[in-house]
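# Sequence first, predicted model second:
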Amino acid sequence: MATSSTASPQSAVLHRSLRSSPLTVTSANRHTLNFSDGGSMLDSTCGAAVSCIGYGNKRVRDAMMAQLDKFAYVNSMFFSTPIYEELAAELIRGTEGKMARALMMCSGSEAMEAALKMARQYFVEKGELKRSKFIARESSYHGTTLGSLGVSGHVGRRALFEGTGMLGANVGRVSACYAYRGMKEGMTEEQYVQMLADELDRKFEEMDPGTVCAFIAEPVVGAALGCVPAVPGYFKAMKAVCDKHGALLILDEVMSGMGRCGTLHEWQQEGVVPDIQTLAKGLGGGYVPVAAIMINHKVEDALSAGTGAFAHGHTYQGHPVSCAGALEVQRIIREENLVANVARLGVIFGDLLHQALDSHPCVGDVRGKGLFWGVEFVADKKTKEPFSRAKNVANAVHHVGLHRYGISLYPGMGTKDGILGDVVLICPAYNSTEDEIRHIVKKVKQTVDWTFKDLENNDSSLFRAQPASRL
């Protein structure tokens, strides 16, 4: 387990917090991180749901080195590369041909920026020049750049820029599909879906349907709410509303996609095909900084019939070494049937988490799918009232897990109203075994039990103010 930080207080790095030094990782193997102070941690969240095949994979290393031996970089304004073509073909193949083209970048935020620009250009190509607005959901997170943050509904991450004009004013918001807090007592899932579809329809009318480019949503809400899947039928209903008003559907699978939820793309479980999709974390498995957008045939046809070019670009898009790493990660996932393993273990993982935590007086909800699960904590199970921010519960659970039990629990806050509401995410690697999953659940239960035992004993040391996770 981790002990204490040994990073120098004179560090030249602009860390996420300047008030405390983070633990220093010196090596990693399979699913374990090792620290400079001799401690270690089972990475039960794959970082931020990134390291999906674990650490130290020789196949990925060799693929990257082979590309380096050929060349490391070319200018994508003028040149393509075989490895870029291979990766794009692999991604399109994974959609069974339902998507048409892929563009590689370096981060999920970059991918969302590109998706927004692509949606706007689609309508410009079609001559619908008034379309420049977007509809997104409350309690969502789509990236940290100003454009991607502008369509996000994450209160904490937007706060510094609210009211400045920096985030823009062309975004309308609707409710998240969040059954635990959104479904009224006695309401069926079908009625809940209809209520949300009606809300989206009204938002289109309020904003003038002819001015809206797209509706944006995460199929499973990640950092903002903590692994909240949509109820059955939700995305079919939302797609129908988008089609009614001639708008596109953008699905953000940066965190929930590339096998994390038990299918390669989460939308393959929803019976819809997005017009534009973003993906990132599981794409390169942490071996390289890489992300992508994919467009479907309708969007490709509009570009091909118009200017024939996407008015967008990055210096490092389609970077050959990143493409080599990501392609090998995807080949490993496919060849080792890891998505099927995620689906199989996900059922076991969910059942074990429910058995271990549902009866805990401070656990309000356990939710997720595949190997993407969240646990929400409440002060009162009946009213679902969250803890006060002063209790700092999510960070306390993270702290206890890391320093006492040697596991990673990804903390998040704001599940009720953007400020109050504590949750932790648990996102094991795709190549985990059933024994490892059972071990993780045991450690999670121990962590939760210990944390709230200390809370009852008023041990404020565990609940001291710590910087909130901004991953």
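Right, received. Where do you want to start?
# use CA for all of it now, contacts and neighbours both
OK.
# How far does stretch 202-211 stretch from one end to the other?
For stretch 202-211, the first-to-last residue distance is 14 Å (CA to CA, to the nearest Å).
# For that stretch, buried residues please.
203-204, 207, 209-211 (16 or more other CA atoms under 10 Å).
# same question, stretch 424-434
Across stretch 424-434, burial judged by 16+ other CA under 10 Å covers 424-432.
# can I get these in CSV with distance to E336?
CSV is the format used below for the buried residues of stretch 424-434 (distance: CA to CA, whole Å):
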residue, distance to E336
V424, 29
L425, 25
I426, 22
C427, 19
P428, 17
A429, 13
Y430, 10
N431, 9
S432, 12
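# this is the comparison structure:
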Amino acid sequence: MSATATSAVLHRSLHINFPRIVGGEGNYVILEDERRILDASGGAAVACIGHGNTRVHDAIVAQLKQISYCSTSFYTTDVCEKLCQELVGSTHGIMKRAYIVNSGSEAMEAAMKLARQYYLEKDPPEPSRMRFIARENSYHGITLGALSVSGHAMRREKFEPMLLGCVSRVSRCFPFRDKHVHETDSAYVARLADELDQEFQRVGAETVCAFVAEPIVGAALGCVPFVPGYMKAMRDVCDKHGALFILDEVMCGMGRSGTYHAWEQEDNAAPDIQTLGKCLGGGYQPIAGMLASKRVMEAFEKGTGTFVHGQTYQGHPVACAAALEVQKIIREENLLQNVSDMGGLLSARLKDLLTGHPNVGDIRGSGLFWGIEFVADKTQNNKPFPSSSGVASGIAELGLTKPYCIAVYPGSGTADGVNGDHIIISPPYNISPADVETIATTVQRLVIDYFASKNA
């Protein structure tokens, strides 16, 4: 039966009856039929401390009793100030101010506008800078500005006529599919850096605001980390041409990849502007943010002092209270160390159990952020499944059924923006070795059974 017949919700699909969640406890979500689903993906890599944390609940209630809404045109709140101090303080003095919004897409919209206005505020101003360079097969959000810098073909297809024309793209950093045979990491990085440099020259370096990239590509490619040296090389090209370096850490940041910020994994690769989101609030409230560096903020301080951008619910006190408590828990419980330790164990177990499967092409990631890419034929240059096969979504749907009862996050268009499939494994930061073993062995059984049923 179509969900249209039973629901008033404009769901993501009108042809699916979505199962209803009635509760959540720790690493599990509970459905109305009493199935307990191991949330091995944290939704979309969001639930970083699991579900039902009473400390966060109490922080939300306490803030509700104090004040639930703040009109940021006129006021600020203690909880927003504290959260922004927490975020700025995590960047080793590189970032100066934080801007709190409600979603990753909103954060990217703010980042694009901040970058443009920076060149109007700086002395001397550079009003000709209005372009952005991004990457193929990237994803930075679903609103029109964020989608314009995204390079994911399927997400863009229906809206191409409406998207901004001031964005161009260069190659992704994806060694599994794009690195040449016998090409070293340094040679691959040099090739990508040269391509970016040439793109600046092609469009006119004096017209470019920023280069935009995810350090570890999440939904679009399935947890593809940057090659060593890549981030610094991209930063250097931006510096050469006087452009800003924007990093999208909405999915891979806030500890998900094993360091608080993914850019910390490479020296001299810090961004001028950074977006963050999912693991900021761990799903307890809608919240995301943007961080701006000293360089950017000093131009505003010496200029108009006004960022011409604003939203009704920015800096929402209840969302800030939830996020602040989540970040305190991560710090006080030393969860970043656990992300690193359990991430290493999860990586090893997934590779032990699945590398030999004929339809598993690659297992990659960092911290507790792992992707498994599926291929139709390893012997034919890791030939991807066509989009019509629906492999990733099929695996995810099967995972919710018994006996698996596990949630993984599906992605498609992995190979070329249209074809190819992957799933993401991104469990909570506080998982144990026993949890890792359960996740790895269940995913192994799920993958084996799915392909066995298709090949039967």
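Structure received. From a predicted model like this one, the values you see are computed outputs, not experimental measurements.
# Overlay the chains and give the TM-score.
Remark: TM-score between the superposed chains equals 0.97 [TM-score structural alignment, normalised by the length of the second structure]; 451 aligned residues with a CA RMSD of 1.2 Å.
# before we move on, the earlier item: could you list which of the buried residues of stretch 424-434 of the first structure belong to strands?
424-426 (DSSP state E).
# of all the residues you listed, which comes closest to Y141 of the first structure?
Among these, L425 lies closest to Y141 of the first structure (CA to CA), at 14.8 Å.
# Quick one: map that closest one onto the second structure.
In the second structure, the residue paired with L425 of the first structure is I424, using TM-score structural alignment.
# could you pull out the helices for the stretch 351-471 of the first structure?
Here the stretch 351-471 of the first structure has its helices, by DSSP state H, counting those that start in this stretch, at 393-403, 434-456.
# Out of the ones you listed, which is closest to T144 of the first structure?
Judging the helices of the stretch 351-471 of the first structure by CA to CA, what sits closest to T144 of the first structure is helix 393-403, at 20.9 Å.
# The second structure: matching residues for that closest one?
Counting by TM-score structural alignment, helix 393-403 of the first structure corresponds to 391-401 in the second structure.
# Can you mark which positions in the matching stretch are buried?
Applying 16+ other CA under 10 Å to stretch 391-401 of the second structure flags 391-393, 395-400 as buried.
# Quick check: buried residues in stretch 125-139 of the first structure?
Buried residues in stretch 125-139 of the first structure (16+ other CA under 10 Å): 125, 131-139.
# what do you get for stretch 42-61 of the second structure?
For stretch 42-61 of the second structure, burial by neighbour count (16+ other CA under 10 Å) applies to 42-52, 56, 59-60.
# What range does that stretch cover in the first structure?
Stretch 42-61 of the second structure corresponds to residues 46-65 of the first structure when matched by TM-score structural alignment.
# For G282 of the first structure, what is the corresponding residue in the second structure?
Using TM-score structural alignment, G282 of the first structure pairs with C279 in the second structure.
# ok, back up a step: mind putting the buried residues of stretch 42-61 of the second structure into a markdown table with secondary structure?
Shown next, in a markdown table, are the buried residues of stretch 42-61 of the second structure (DSSP: H, G, I helix; E, B strand; the rest coil):
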| residue | secondary structure |
| --- | --- |
| G42 | helix |
| G43 | helix |
| A44 | helix |
| A45 | helix |
| V46 | coil |
| A47 | coil |
| C48 | coil |
| I49 | coil |
| G50 | coil |
| H51 | strand |
| G52 | coil |
| V56 | helix |
| A59 | helix |
| I60 | helix |
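# which residues touch the residue sitting nearest the centre point of the second structure?
Geometric centre of the second structure, nearest residue: M251, 1.9 Å, by CA atoms, centre = their mean. Contact analysis of M251 of the second structure by CA atoms under 8 Å, 6 or more residues apart in numbering lists 45-46, 218, 276-279.
# Out of those residues, which is nearest to A288 of the second structure?
G277 (3.9 Å).
# And that closest one, how far from N382 of the second structure?
For G277 of the second structure relative to N382 of the second structure (CA to CA), the value is 33 Å.
# now do E332 of the second structure
Distance from E332 of the second structure to N382 of the second structure, counting by CA to CA: 43 Å.
# For the two, work out which one has more neighbours and name it.
N382 (20 against 10; other CA atoms under 10 Å).
# what residue of the first structure matches up with the more buried one?
So, by TM-score structural alignment, N382 of the second structure is matched to K384.
# How about the contacts made by the residue nearest to that match when sequence neighbours are not counted?
Counting by CA to CA, 6 or more residues apart in numbering, the nearest residue to K384 of the first structure once its immediate chain neighbours are dropped is V378, at 5.8 Å. Going by CA under 8 Å, 6+ apart, V378 of the first structure touches 362-364, 384-387, 421-422.
# Let's see that with 10 Å instead.
Residues counted as contacts of V378 of the first structure (CA atoms under 10 Å, 6 or more residues apart in numbering) are 361-365, 384-388, 393, 420-423.
# From L402 of the first structure, how far off is it?
21 Å.
# Equivalent analysis for M195 of the first structure, please.
Per CA to CA, M195 of the first structure is found 41 Å from L402 of the first structure.
# now do A136 of the first structure
Applying CA to CA to A136 of the first structure and L402 of the first structure gives a distance of 34 Å.
# if I look at G365 of the second structure, how far off is Y260 of the second structure?
From G365 of the second structure to Y260 of the second structure the distance is 15 Å (CA to CA).
# With that, I have no additional questions.
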